[in-house]
Each structure stands twice: as C-alpha cells, then as structure tokens.
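1. this is the structure alone, sequence omitted:
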C-alpha cells in the first residue's frame, strides 16, 4: 500500500519503510512525526485530503543538502555574482498508516 503526503510545500509518494528527505522539521532524531495532510491512501483519493488519515514516521537525521550554485551575469557589464545555498533537510523513515 502507498500514500501521497504533503509536507514542506511538496508532495511525496511513500510506502511503509521508505526513507525520504523532506524540508526541515522541528523534531529531534528518533522522534515520531505524524503527517496529517494525506492526499491519497491506496485507491482512496481525498478532496483535497482524506479526513482522519495519518502517516507516521521516525526521524533518522537532520542534515544539509547538496550545495546549489547561483551565478548571475550581465553581459558586457563586468557584472558577475556567485552565491551558494544548502537547504536544511530531515531524513524520515515511514513507519505506518492510520485511518485506512
């Protein structure tokens, strides 16, 4: 069985024991988190969410993602700007579904 959850402005298709990297959650390592915004659960599709459905997960780690380089340039103007960004992420293992 699979579920589609929404967190951090993105949607993820998850199954039990999947490990996903999502936008940073304020939770310690080893903590249990619940995702209430379940868009689909198996064959059931919510309008827009399924009432009472929850997906639970365990926080494995907090880390920063790969560096993304931002480079801006204006031709013939000697204008060059180089910047970098590393997003804060949370690694979560999906442990189960509730409210099926």
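-> That came through, no problem. Because the structure is predicted, anything quoted here is derived from the model rather than measured. Numbering: from 1, shown residues only.
2. use CA for all of it now, contacts and neighbours both
-> Fine.
3. just want the most central residue of the protein.
-> Geometric centre of the chain, nearest residue: residue 22, 2.5 Å, by CA atoms, centre = their mean.
4. for that one, give its distance to residue 95.
-> Distance of residue 22 to residue 95, computed by CA to CA, to the nearest Å: 15 Å.
5. kindly report the same for residue 14.
-> For residue 14, the distance to residue 95 (CA to CA) stands at 10 Å.
6. contact partners for the residue nearest to residue 91 when sequence neighbours are not counted?
-> Spatially, and ignoring its direct neighbours in sequence, residue 91 is nearest to residue 21 (4.5 Å; CA to CA, 6 or more residues apart in numbering). Applying CA atoms under 8 Å, 6 or more residues apart in numbering, we find residue 21 in contact with 89-92.
7. try this one side by side with the last:
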C-alpha cells in the first residue's frame, strides 16, 4: 500500500520504510511526526484530502540540500556579474506507518514547517507602541515637513509632544538630526519655533 502526501508545497508518493527529504520541519532527530494532508491512500482518493488519514514518520536528521549557484551577468559595456549560492534546509524522515483512519486521534504531533524566522510577532509590537504614543501625544504631522513616515521615526525615537521639541537645545537638535538622518530639516523647517506656537 502507498500514500500520496503533501508537505512544503510538494507532493510525495510514499510507502512504509521510505526515506524522504522534505522541506524543513519543526522537529528534532528521533521525533515522530505525522503528515495529515493525505491526497490518496490505498484505494481512497481525497477531495482534496482523505478524512482521518495520516502518514507517520520518524525524523532522522536536519540537513541541507545541494548547493545551487545563481549566476547573473548583464551583457554589453560596463557589464556586471553577480554570483549567489543557496542551500535549502531540509528534514530527512523515514516513513513508519500509513494510517487509513484515526490519524486525528493518534496523539502524534503534526508535521509543521518552520515559520520564516519568527519575525511576524516582533515587528507587530513596534506599530502598536507607535500608535499608543501617538494617541497619548501631539499630532506631529502639524509640523512642516513631517509626514506619516517621519512621524513614525519620531515616535520610535520617543518624541511624542510639541513640548519636547520646544525644549530642544542646539546639542539636542544636532544629536536627533544625526540619529534620525534628517539632514538639517529641524533647523530648516524651524520645528522648535513651530512647536512653541502650536503649544500655545
């Protein structure tokens, strides 16, 4: 008996005892994982998946695939060349059991791919912080030359009110100008004077 499973955007035809290289899974060597997206097993064909079916496998190792070279050359005068290499992260697994039913009650953890660097959660905290700061502070977009992008930069640096800007010394202006890369915009636009007026 064989099954066709789907993982990492690819389909694999497997039988018990087969060794596969699949897209990286969140698992350690020696763990048992279960693939639940089964397109076909024995005589049962899914629409798109077979209900209650599963394929259990033992993780042998976390490996890297063969190196792929990406070479780009632009022709003609003053041409440029670029070479990049890539080795795909893979997981080596051995199929141990094909389950035609009851896979949902087996208690074996599902085989899941690795999330891209877990970067989704961390950057979400910054906009929330900026929104909170914007809600409690002044509308910095009232200053000339400040748009949404620059307002976000200012809020990220902890500048939330006109009172803060009005109290800046020459040293503060130079430091903030350098930190945020404003290229003299604070003095050109006269933010300190504007902030004093807006405060009043």
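-> In hand now; what should we look at? Just so it is clear, the structure is predicted and the values come from calculations on it, not from any experiment.
8. work out the TM-score between the chains.
-> Here the superposed chains carry a TM-score of 0.96, computed using TM-score structural alignment, normalised by the length of the first structure; 100 aligned residues with a CA RMSD of 0.9 Å.
9. re earlier: need the counterpart of the residue nearest to the centre of the first structure in the second structure.
-> Using TM-score structural alignment, the partner of residue 22 of the first structure in the second structure is residue 22.
10. which residues touch the helix or strand hosting residue 11 of the first structure?
-> Counting by DSSP states H and E, the element that carries residue 11 of the first structure is strand 10-15. For strand 10-15 of the first structure, the surrounding residues in contact (CA under 8 Å, 6+ apart) are 1-6, 94.
11. and the host helix or strand of the match of residue 22 of the first structure, how far from the first structure on average?
-> Using DSSP H and E, the element containing residue 22 of the second structure is strand 19-23. Compared with the first structure after the fit, strand 19-23 of the second structure shows a mean deviation of 0.3 Å (mean CA distance after the TM-score superposition for the first structure).
12. what angle separates that strand from strand 10-14?
-> Using axes from the mean of the first three to the mean of the last three CA atoms, to 10 degrees, one finds that strand 19-23 of the second structure and strand 10-14 are set 170 degrees apart in direction.
13. now strand 19-23 of the second structure, how far from the chain's geometric center?
-> Strand 19-23 of the second structure sits 23 Å away from the centroid of its parent chain (CA atoms, centre = their mean, to the nearest Å).
14. quick one: the strands in the second structure, in order.
-> 3-7, 10-14, 19-23, 32-35, 38-41, 44-45, 54-64, 68-73, 81-86, 89-99 (DSSP state E).
15. turn the ones you listed into JSON lines, columns for distance to residue 166 of the second structure.
-> Below are these laid out as JSON lines (distance: least, CA to CA, whole Å):
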{"stretch": "strand 3-7", "distance to residue 166 of the second structure": "58"}
{"stretch": "strand 10-14", "distance to residue 166 of the second structure": "59"}
{"stretch": "strand 19-23", "distance to residue 166 of the second structure": "55"}
{"stretch": "strand 32-35", "distance to residue 166 of the second structure": "61"}
{"stretch": "strand 38-41", "distance to residue 166 of the second structure": "65"}
{"stretch": "strand 44-45", "distance to residue 166 of the second structure": "71"}
{"stretch": "strand 54-64", "distance to residue 166 of the second structure": "56"}
{"stretch": "strand 68-73", "distance to residue 166 of the second structure": "53"}
{"stretch": "strand 81-86", "distance to residue 166 of the second structure": "50"}
{"stretch": "strand 89-99", "distance to residue 166 of the second structure": "53"}
